[in-house]
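Participant: Sharing a model prediction with you, sequence too.
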Amino acid sequence: MKMKIYQDDSRMMAGMTMKDAARPEENHMGLHSCKRTEDVLENRRALADKLGAPLDTFVFGRQTHSANFRRVSKEDAGSGADGARDAFPNTDALYTTEPGIVLCTLTADCVPVLFWNERDGVIGVIHSGWQGTVKEITPKLFDRLAEEGFDPRNFRVQIGAALSQEKFEVDRDVFDRFQALGYADDFIRFNEETGKWHIDNQKTVERQLIRAGVPAERISADRTCTFESPDGFSYREDKKAGRHLSFIQMKN
């Protein structure tokens, strides 16, 4: 199974599955958009085996490009793992302070954000498509974490593979929403030939993290473009594209 491992030590495991021609449906991980449910479940079980974590410890949200997040407990383990209807409704970010739970997010161009604070024992995942970014799901979640006593200076963050600025071409309506943020102008480029704007969603999310108090040197970004890479699923390229699964687990 193809995957990127972003973090693996005695306490944390974080990574992202990639397209793999040797797997059913090329390693598609999304139950809501697959051809056969059993293919995705087979892929998820294979990932669970690789991680040494039972599938019933995985947790998913039913992603709707919202700014909604949820704190997860051990009682929530298995939510959405073998059926999309069981995922947390209208939820695009998850966090927990409990070990043994595998928090998951699904993307195909959107920005996956994986974060962990080893000192205080908290981890999380965020699904930040362009709508989640302009709704500021990432800073809103980090504001909540700060309210709960977790200092943003103690977090490490991995931004996963996503659509590049070159391929994220938008019309004025989307441009206006990014510009309205007041801090994304450095990541917007206008193409006079096409009359379109190109926006770097990853860099905008990174700016949000820094503004939330996460030190820049504690943020890493995988600049693999999900459109251009042969290992990427891209909804912009193919509306029937599969989904990557980004995961993080605080080990027992």
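Facilitator: Nice, thanks for sending it over.

Participant: CA only for contacts and neighbour counts going forward, please
Facilitator: Noted.

Participant: Name the residues that touch the helix or strand containing Pro112?
Facilitator: Assessed by DSSP states H and E, Pro112 sits inside strand 111-117. Outside strand 111-117, the residues that touch it by Cα atoms under 8 Å, 6 or more residues apart in numbering are 14, 105-106, 122-129, 154-163, 201-202, 246-248.

Participant: try stretch 168-180
Facilitator: Residues contacting stretch 168-180 (Cα under 8 Å, 6+ apart): Val134, Ala184, Asp185, Gly195, Lys196, Trp197, His198, Ile199, Asp200.

Participant: Count residues in the vicinity of the closest residue to the third one other than its chain neighbours, would you?
Facilitator: To tie it back to what came earlier, the one meant is Asp185. Of all residues beyond its chain neighbours, the one nearest Asp185 is Gln179 (6.1 Å), with distances taken as Cα to Cα, 6 or more residues apart in numbering. Neighbourhood size, Gln179 [other Cα atoms under 10 Å]: 15.

Participant: measure Gln179 to His198 for me?
Facilitator: In this view, Gln179 and His198 are 12 Å apart by Cα to Cα, to the nearest Å.

Participant: what ranges do the strands span in the stretch 101-250 of the chain?
Facilitator: 102-107, 111-117, 122-128, 156-159, 169-170, 188-191, 196-199, 219-221, 244-250 (DSSP state E, counting those that start in this stretch).

Participant: now those strands as CSV including distance to Ser234?
Facilitator: Shown next, in CSV, are those (distance: least, Cα to Cα, whole Å):
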stretch, distance to Ser234
strand 102-107, 9
strand 111-117, 12
strand 122-128, 15
strand 156-159, 17
strand 169-170, 14
strand 188-191, 21
strand 196-199, 16
strand 219-221, 18
strand 244-250, 10
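
Participant: Relative to Ser10, which of those is closest?
Facilitator: strand 244-250 (9.2 Å; Cα to Cα).

Participant: Could I get the buried residue list for that closest one?
Facilitator: By neighbour count with 16 or more other Cα atoms under 10 Å, strand 244-250 contains the buried residues His244, Leu245, Ser246, Phe247, Ile248, Gln249, Met250.

Participant: got it, and stretch 52-67?
Facilitator: Within stretch 52-67, the residues scored as buried using 16+ other Cα under 10 Å are 53-63, 65-67.

Participant: then this one, side by side with the first:
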Amino acid sequence: MNSKTYIETASTVAGITLKHAAFPESYNMALHSCHDEMAIIHNRKQLANALQMDLSQFVCAEQTHSENFHRVTIDDIGRGTTTMSNAIANTDGLYTFEKNIVLCSFSADCVPVFIYDETRGMVGAIHSGWQGTVKEITKKMLDHLIKNEQLNPQNIHVQIGMALSQQRFEVNCDVYEKFAALGYADDFMYFNVATSKYHIDNQLTVKQQCVLAGVREENIAIDRTCTFNSDEGFSYRQDRRAGRHLSFIYQQ
């Protein structure tokens, strides 16, 4: 398994797969962005074996840069694992209270967000590209967990995974205005006079959404590895045909 472990406690495991030329399609994990679907399924099975799980215990969504999230139950296991046709539709956030279900999200520059509360036995995975960030998917899912699932925000932990750095996240005025409209992202943006482009820190914007939802700042960790600059990163901005990382989280 070629991956980075973010969380490994007695009850919670989370991490992200990494790009590596020695594996089929450089260890691409995405059925929606690949040359050979069987190679992707092979890679996913290899990951499952390394986690001492079965691929049928994984759950994947059809990510659409939405603000939608879904509570995963036993009935959802296996969805989206070998075909996109039965993936959880139009969804970018997953959470569950079940054990031994691997929640997955896919990214290539977008921000993967891992959420867990070991006091309640809950784990969650969010895909927050810039569109998901301006739609506030992370804050909305946290608000839901706190209000509707009665989680105590003091007990929630968040890991923000590797993503496109502010240096590389270069945008025009239209995207800048969407972030500015949030009202709390100004400190995470700057204007490059030489290029007439704005640079935005998507990771820190997501972190601020967690803080606004009530998560303690000391309970939030960030991997500042840039997916564009790293040899282990898949970057859509670098290559529009790029593969995808798979971010995984589960309870054991």
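Facilitator: Great, that's in hand. Since the model is a prediction, treat every value here as computed from it, not as a measurement.

Participant: quick one: TM-score?
Facilitator: Once superposed, the chains reach a TM-score of 0.99 (TM-score structural alignment, normalised by the length of the first structure), with 251 aligned residues with a Cα RMSD of 0.6 Å.

Participant: Please verify my assumption that Thr12 of the second structure contacts Phe248.
Facilitator: No - between Thr12 of the second structure and Phe248 there is no contact under Cα atoms under 8 Å: 10.6 Å.

Participant: Check the gap between Arg85 of the first structure and Gly30 of the first structure for me.
Facilitator: Separation of Arg85 of the first structure from Gly30 of the first structure (Cα to Cα): 12 Å.

Participant: between those two, who's got more neighbours?
Facilitator: Gly30 (25 against 14).

Participant: Which of the helices or strands spans the more buried one?
Facilitator: Assigned by DSSP H and E, Gly30 of the first structure belongs to neither a helix nor a strand.

Participant: Which residue is the nearest non-sequential neighbour of it?
Facilitator: Leaving aside its chain neighbours, Gly30 of the first structure sits nearest to Arg243 (5.4 Å; criterion: Cα to Cα, 6+ apart).

Participant: Near the one you found, how many other residues are there?
Facilitator: 28.

Participant: What does it correspond to in the second structure?
Facilitator: Aligned counterpart of Arg243 of the first structure in the second structure: Arg244 (TM-score structural alignment).

Participant: so who does its match touch?
Facilitator: Arg244 of the second structure makes contact with Asn28, Met29, Ala30, Ser33, Phe106, Ser107, Ala108, Phe234, according to Cα under 8 Å, 6+ apart.

Participant: same thing but at 7 Å, please
Facilitator: Listed by Cα atoms under 7 Å, 6 or more residues apart in numbering, the contact set of Arg244 of the second structure reads Asn28, Met29, Ala30, Phe106, Ser107, Ala108, Phe234.

Participant: likewise Leu94 of the second structure?
Facilitator: Contacts for Leu94 of the second structure (Cα under 7 Å, 6+ apart) come out as Phe69, His70, Arg71, Val72, Leu103, Gly124, Ala125, Ile126.

Participant: Give the helix, strand or coil label for it.
Facilitator: At Leu94 of the second structure the chain is in strand, as set by DSSP: H, G, I helix; E, B strand; the rest coil.

Participant: what's the distance between it and His127 of the second structure?
Facilitator: 9 Å.

Participant: and what of Leu103 of the second structure?
Facilitator: The gap separating Leu103 of the second structure from His127 of the second structure is 11 Å, by Cα to Cα.

Participant: Touching both of those two, which residues are there?
Facilitator: In contact with both Leu103 of the second structure and His127: no residue, using Cα under 7 Å, 6+ apart.

Participant: Asn202 of the second structure -> the first structure?
Facilitator: Per TM-score structural alignment, Asn202 of the second structure is aligned with Asn201.

Participant: burial measure for that match, as a count.
Facilitator: Asn201 of the first structure: 26 surrounding residues under other Cα under 10 Å.

Participant: who's in contact with it?
Facilitator: Applying Cα under 7 Å, 6+ apart, we find Asn201 of the first structure in contact with Trp130.

Participant: Skip the chain neighbours and tell me the closest residue to Met1 of the first structure.
Facilitator: Nearest non-adjacent residue to Met1 of the first structure (Cα to Cα, 6+ apart): Asp20, at 6.6 Å.

Participant: which parts of the longest helix seen in the first structure are buried?
Facilitator: In the first structure, assigned by DSSP state H, the helix with the most residues is helix 37-51. Within helix 37-51 of the first structure, the residues that count as buried by 16+ other Cα under 10 Å are Thr37, Asp39, Val40, Leu41, Glu42, Asn43, Arg44, Arg45, Ala46, Leu47, Ala48.

Participant: Redo those as CSV? Include distance to Ala221 of the first structure.
Facilitator: Listed next are these as CSV, based on distance: Cα to Cα, whole Å:
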residue, distance to Ala221 of the first structure
Thr37, 31
Asp39, 30
Val40, 27
Leu41, 29
Glu42, 29
Asn43, 25
Arg44, 24
Arg45, 27
Ala46, 26
Leu47, 22
Ala48, 24
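
Participant: and those, which two are the farthest apart?
Facilitator: Within these, two members stand farthest from each other by Cα to Cα: Thr37 and Ala48, at 16.4 Å.

Participant: In the first structure, what residue corresponds to Arg120 of the second structure?
Facilitator: When the first structure is aligned by TM-score structural alignment, the residue opposite Arg120 of the second structure is Asp120.

Participant: Contacts only, for its match.
Facilitator: Contacts for Asp120 of the first structure (Cα under 7 Å, 6+ apart) come out as none.
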